[in-house]
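S.K.: pasting the sequence and the predicted coordinates here, then a few questions.
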Amino acid sequence: MVAQLPVSRGKFALPVLTAIVVGSMVGGGIFTLPGSLGRVAGPQGAILAWVIAGAGMFAFARVLQLLALRLPELHGGIYIYAREGFGNYVGFLSVFGYWLAGCMGNCTYWVVIKATLGAYLPVFAGGHNVSSIALASAGIWTAHFIMLRGPPQSAMVNLISTIAKLVPLIVFMLVLAAAWNLQVFQANLKDTVGGTSLGQQIKATMLVTLYTLLGVEGASVYSAFARRRADVGRATLLGLLVVTIILVLVTVMPYGVLARSELAGIRQPSMAGILSAVMGPAGGVLVGAGLIISVSGAYFAWTMICAEVLFVAAHRGDMPRIFGQANDNHAPVAALFASNLVVQVMMIATYWSSAPYYMMLQLTSEMSLIPFLLTALFGTGVLCRERMRGLRRARRPANLIIAICAVIYTLLLVFAGGSRAIANTAIFYSIGSCLYIIARKEQHQRLFNVWEKAIFVGTLIIGAWASSDLIQNGLPTPGLAEFRS
C-alpha cells in the first residue's frame, strides 16, 4: 500500500514561493550569460533567443498555473503530471530525470564556487584539486544539516539569499547603463558572427537559455506547502517575469559596452570581466562575491526541490519507500541524503575531469527536456478534454493555444538538444530504472504494461548503444563550450 503524503507540512506564503522560483532560477549561469551568448550570437540573435525562450517559458509557466488550479489534489510538480498523463513508468522516468538534472546542476554550482575562489586564493586554483573538493564537501554537508531543520527554515535561508544575490546584478545593470554607448551597440548589430544565420544563432542558444530558466517550476514542486493553492501559479508567473527581465538586460546591455568579439573572448564568469573592463578590478571582486552568494542560494533552492520530488515520488510508490522517510521537522531525510550523496560523488569525480562544469551544464539541460515536454503535453490534454466535455471554464480558447505553444517550445528544445541529448538521457534512464523495479516490487505491482515494456526495452537499447559509443570514442566535446573559462 502506498503511504499518503502528510496533510499539513507547512505554510508558504506568496513571497516565499516566489523566492523559491527566483532563487532556483538565478544561479551561476546568469553570471556567464554575456560571454556565452556573445560567443554564438549577435544582439539580434540574443534578443530573438530571449523572445522565444521568454514566450515559450511563459506558456509553460501558464500551463503549470492552470494545472495547479484544475488539479489541486496533485502535488510534486512536473513529475506528477507526467505520471498522471502517461502512466507509472513514464512518470518514473520524468521524476528520475528531473531529480538527476537537479543534482547535476548542484554539482555545477560547487564547481563555479571553487573556480571563483581559485581566482583569488591559489590553494583552490583550478577548482578541482583536493583542497577545492574538500571545501565543496564541507559546504554540501553543512547545507545538508541546515536543511534537516525542515523546509520552512530552509526556505527562509533561500529568501534571504535571493534578496542578497539580486544586489550585484542590479549594480551590474546600473554600471552598464551609465557606460552604454550607442555606437558600440550599432557596430555589434552589423557583426555577422562568422557568417552564421539568425536561425543557427538561436538554435545554439536554446539549451543555454533553458539552463538559466530552469527552476520556474519550483513553486509547483512545493505546492503541498502553499498557504493558498492559487499562490503556486502566481509565484510561478511572478518569478518568471522578474528573472526574464534580469536575464534579458544582463544579456543585451553588454553589447553596448564591448564589441561582440571581446565578449566572446572574455574570461568566465564574463560578468566579472565586463565590470572589470568598465570600473576596474573592484568590479570583478563584486561579481565574484555576488556569484558565490547567488550560487549558494540556488544550491539551497535546488536541493530542497530535489529532495521534495524524491520524497513525493516515494509516497506515490514510484521510488523505493525509503525515500519517503521524514523527521519531526518534516524534512525528507532519506531523499535529502540521497540527493546530497549524488552531488558528493559527482564532486569527487571532478578531480579526474578537465571540464566538469560544461559537461554537467549540458547534461542538466538535457535531462530536463523529457519532464518539461511531458508536462506540456499533459496540460494540453487536460484542456482538450475540458473543451470536449463542454465545461464552462474551458470556453477560453486562449488557454489551449498557450498550452499548444508550450508543447511547441519544448519540442524545439528537444530538437536543439539533438540525438546526442536523447542518447545521453537513455544511459541514465537505463541505470535508474533499477529504482523503479525495486519500487514496484515493494508495492507488489506489475512492472510494466505492454507499451511501458516497449519504452523500457527501447531505453535499454539506446542506452547500451550510447554507452558503447562513449567507451569507444570517449566523452564528446560539450555542446555548451561557450561556458569555458
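M.R.: Everything's here; your move.
S.K.: when you work out contacts or count neighbours from here on, use the C-alpha atoms and nothing else.
M.R.: Will do.
S.K.: distance of the nearest residue to A125 once chain neighbours are set aside relative to G239?
M.R.: Excluding its sequence neighbours, the residue lying closest to A125 (C-alpha to C-alpha, 6 or more residues apart in numbering) is G118, at 4.0 Å. G118 sits at a distance of 32 Å from G239 (criterion: C-alpha to C-alpha, to the nearest Å).
S.K.: neighbour count: these two, which is higher?
M.R.: Neighbours per residue, other C-alpha atoms under 10 Å: of G118 and G239, the larger number sits with G239, 27 against 17.
S.K.: what's the spacing between G85 and E73?
M.R.: For G85, the distance to E73 - C-alpha to C-alpha - is 15 Å.
S.K.: next one: G23
M.R.: 26 Å.
S.K.: and here's the other structure:
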Amino acid sequence: MTTQTSNSTSNTASPPSGGEHKLGLIALIAIVVGSMLGGGVFSLPQNTAATSAVGPVIIAWIIAGIGIYFIANSFRLLSDLRPDLQAGVYMYAQEGFGSFIGFNVAWGYWLMTAFGNVAFAVILMDAFNQFFPGVFTDGNNLNSIICGSVLIWGYNFLVLSGTKVAGFVNTIGTIAKLVPLILFVILLGFLINYSQVLSNFLGNSPQIMQTVNGQAEPVSLMSQILAPMTVTLWAFIGVEGAVVLSGRAKNKKDVGKATLIGFILALVIYMLMSVLPFGALTQSKLALVSNPSTAKVLAHVVGPWGEWLMDIGLIISVLAGWLAWTMLCAEIPMVAGQKGAFPKVFARTNKKQAASVSLWVSSFIMQAAMLLVYFSNNAWTTMYNISALMVVPAYITTTLYIAKICLNRQYDQYAKRGRHLALISGILGALFCVFILYASQMQYVALVPILLTCGLPVFIWSRKEKGNNQRLFEPKEYIYISILLLLDVIVAALFLTGVVSL
C-alpha cells in the first residue's frame, strides 16, 4: 500500500507505513467468507429450487464447486507465485494481456462490487420489512432508497477510518452471521423428512413445469441443472477477496490458505442450505416461497421464531458482507490508479491509509444505482445477475493468465514443480467461465459489453495523463476495441428488435 496523504499520488505502491494495520490469516479468511456469505445465502432455498428438483440442484452445486475450485486454485497459485502483483484480480489481467484488458477487468470488477452492494441494500430493506410491515415493501420503495442511501454513506465513513477498524468489524460480523446459518442447518438436519428429499429427485415425476409466453411447458433435466448456475456464481463471488487485499496481508502465504479454506467452508454451507429445505417443503412450494426464503422454511419447521431468527441473521450477514465489499470496492480503483490503469487521482489515500478518492467515487456510483433501483420491478434479481456476470472477465483472465505462463514456461521461473496441475486448473477454470456465460440469461449477458464500454472515457483519461507521447491506443488494442464495439452493436440490435429485454 501507499504512504501518501490525500493530497499526493504515485504510480507505484510503496511499503506500508508503520501505522498501517496488516491482516492476519483469520482476518483474511473472514474477508473471503464474509464476501461470499452475503445476503444471497439466505435466499438460496427458493433461488435454487425455482425451477429445479433436488437432484439437479445437487448437480449444479457440484459443477459450480468444481469450476470455482479451479478458479480459486488459480488465485491461490498466483498469489504464491507472484506475490509482487498486489490486488491480483486486476494485476494478473494486465500482466498477462496488456493494459487495455487489465483496465477492463478493473473496471468490470469495480462495477460488480458497486452493483453487489446495491443488491445487499435491496435484500436488507426487504428483511427490515419483516419487522416493519409495509415500511420497506419489496426493498425498493422510497423508504428503502432513503435507508439504503444512509447505509452506503455510513460504510463510506467506516472504511475511511482505516483497515484496522473495518477489518475488526468484518471479522466479528462474519462470526456472528455464521451462527443463524449453522442453526438453520442443524435444525433442518434433525427435523426434516429425508424421504421427501429423495422423492421426485430428478423433477420428472411429476414433471416440473414453467410458464413460457403464457403457456405451461415442462422443464428438462438439463434446464433444471443450468437454471441455478448464475445463482451459484453469485454465491461464490468474493472467493478472490484475500487476493484483492493481498497488499494488506501480514504474510503473503496466508493469502492462498485463506482463499482455499474460505471456499471449502462456503461450499459446504451452500450445499446443505440448498438441499435440506427439500425435506421441509416440496419443490413446487419452495419455488413460491418469498425471499429471504430461509426465514419462511425455518418458520415452517419450528414456528414463527425461526423466521425472526433468520431475518436477524440476514440483517447481520448483509451488514457484514456489505462492509467487506465496500473495502474491496475501494481497493481495486486505488491500486489501478497507483499502477496507471486508472487516473492518478484514484490512488490517493488518507492518513489512515484508506483509499479515500476511490471510496468516495464508489459511494457516488452506488448511490446512483440505488436511485435506479426505485424504478426496477425485480431489483434483487437484476442486481445479483449483473454483479455475477461482471465478475466473469476477472475470473477468465486470471485463469487464462496462469494457463499462459504454464504454456510459455514462465511458471518455471517461480516454482520447480506443479506446472501441469496449474495448467489444468487454469484451462478448466476458464472453460467454467465460458459455461457460466452460456448458462446465464441472455438479457444480463448482453449488458456486459455495454457496461465495459462505459469505461472507455476513464481509460482514455488515464492514457492522456501519462503523456510522454504515448499512443492513445496500441495497435492490438484497436482490435480489442473493435470487438467490444461490435458486440455493443449486436446487443443494441437484440434489444431494439425485442429479441432480448430486461
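M.R.: Yes, it's here. Bear in mind that the values here come from a model prediction, so they are computed numbers and not experimental data.
S.K.: ok so, going back, neighbour count winner among G23 and E73 of structure 1?
M.R.: G23 (34 against 10).
S.K.: how about that one, what's its match in structure 2?
M.R.: For G23 of structure 1, the aligned position in structure 2 is G34, judged by TM-score structural alignment.
S.K.: next up, identify which helix or strand its match is on.
M.R.: Assigning secondary structure by DSSP states H and E places G34 of structure 2 in helix 25-36.
S.K.: would you mind listing the buried residues in stretch 87-104 of structure 2?
M.R.: 87-94, 96, 99-104 (16 or more other C-alpha atoms under 10 Å).
S.K.: which of those residues sit farthest apart?
M.R.: With C-alpha to C-alpha as the measure, no two of these lie farther apart than A87 and F100, at 17.0 Å.
S.K.: contact partners for T282 of structure 2?
M.R.: The contact partners of T282 of structure 2, by C-alpha atoms under 8 Å, 6 or more residues apart in numbering, come to Q196.
S.K.: how far away is it from M91 of structure 2?
M.R.: With C-alpha to C-alpha as the criterion, T282 of structure 2 and M91 of structure 2 are 46 Å apart.
S.K.: strands along the stretch 201-350 of structure 1, start to end?
M.R.: For the stretch 201-350 of structure 1, strands defined by DSSP state E, counting those that start in this stretch do not occur.
S.K.: ranges for the helices of it?
M.R.: 218-221, 230-252, 260-265, 270-279, 281-315, 333-349 (DSSP state H, counting those that start in this stretch).
S.K.: nearest to A136 of structure 1, out of those helices?
M.R.: Taking these one by one with C-alpha to C-alpha, helix 333-349 is closest: 7.6 Å.
S.K.: mean shift between that closest one and structure 2?
M.R.: Superposed on structure 2, helix 333-349 of structure 1 shows a mean distance to its aligned partners of 0.9 Å (mean C-alpha distance after the TM-score superposition for structure 1).
S.K.: show me how far that helix is from its chain's centre.
M.R.: Computed by C-alpha atoms, centre = their mean, to the nearest Å, the chain-centroid distance of helix 333-349 of structure 1 equals 17 Å.
S.K.: repeat for stretch 76-85 of structure 1
M.R.: The answer for stretch 76-85 of structure 1 is 17 Å, by C-alpha atoms, centre = their mean.
S.K.: can you check stretch 131-144 of structure 1 too?
M.R.: 21 Å.
S.K.: over to stretch 158-178 of structure 1?
M.R.: With C-alpha atoms, centre = their mean, you get 20 Å for stretch 158-178 of structure 1.
S.K.: re earlier: closest to Q4 of structure 1 out of the helices of the stretch 201-350 of structure 1?
M.R.: helix 281-315 (5.9 Å).
S.K.: check the mean deviation of that closest one from structure 2.
M.R.: Counting by mean C-alpha distance after the TM-score superposition for structure 1, helix 281-315 of structure 1 comes out at 0.7 Å.
S.K.: and stretch 431-442 of structure 1, by the same measure?
M.R.: Mean deviation for stretch 431-442 of structure 1: 0.6 Å (mean C-alpha distance after the TM-score superposition for structure 1).
S.K.: what range does that stretch cover in structure 2?
M.R.: So stretch 431-442 of structure 1 sits over residues 454-465 in structure 2, by TM-score structural alignment.
S.K.: and that stretch, what's buried?
M.R.: 455-456, 459, 462-463.
S.K.: stretch 407-416 of structure 2 too?
M.R.: For stretch 407-416 of structure 2, by 16+ other C-alpha under 10 Å, it's Y411.
S.K.: ok, now stretch 437-448 of structure 2?
M.R.: Applying 16+ other C-alpha under 10 Å to stretch 437-448 of structure 2 flags 437, 439-440, 442-448 as buried.
S.K.: name the nearest residue to the most centrally placed residue in structure 1, sequence neighbours excluded.
M.R.: By C-alpha atoms, centre = their mean, the mean C-alpha position of structure 1 lies nearest to L214, the distance being 3.0 Å. Residue nearest to L214 of structure 1 in three dimensions, not counting chain neighbours: M25, with 5.6 Å by C-alpha to C-alpha, 6+ apart.
S.K.: residues near that neighbour, how many?
M.R.: Neighbours around M25 of structure 1, by other C-alpha under 10 Å: 28.
S.K.: do I have it right that it meets E217?
M.R.: No: in this structure, M25 of structure 1 is not within contact of E217 by C-alpha atoms under 8 Å, at 9.4 Å.
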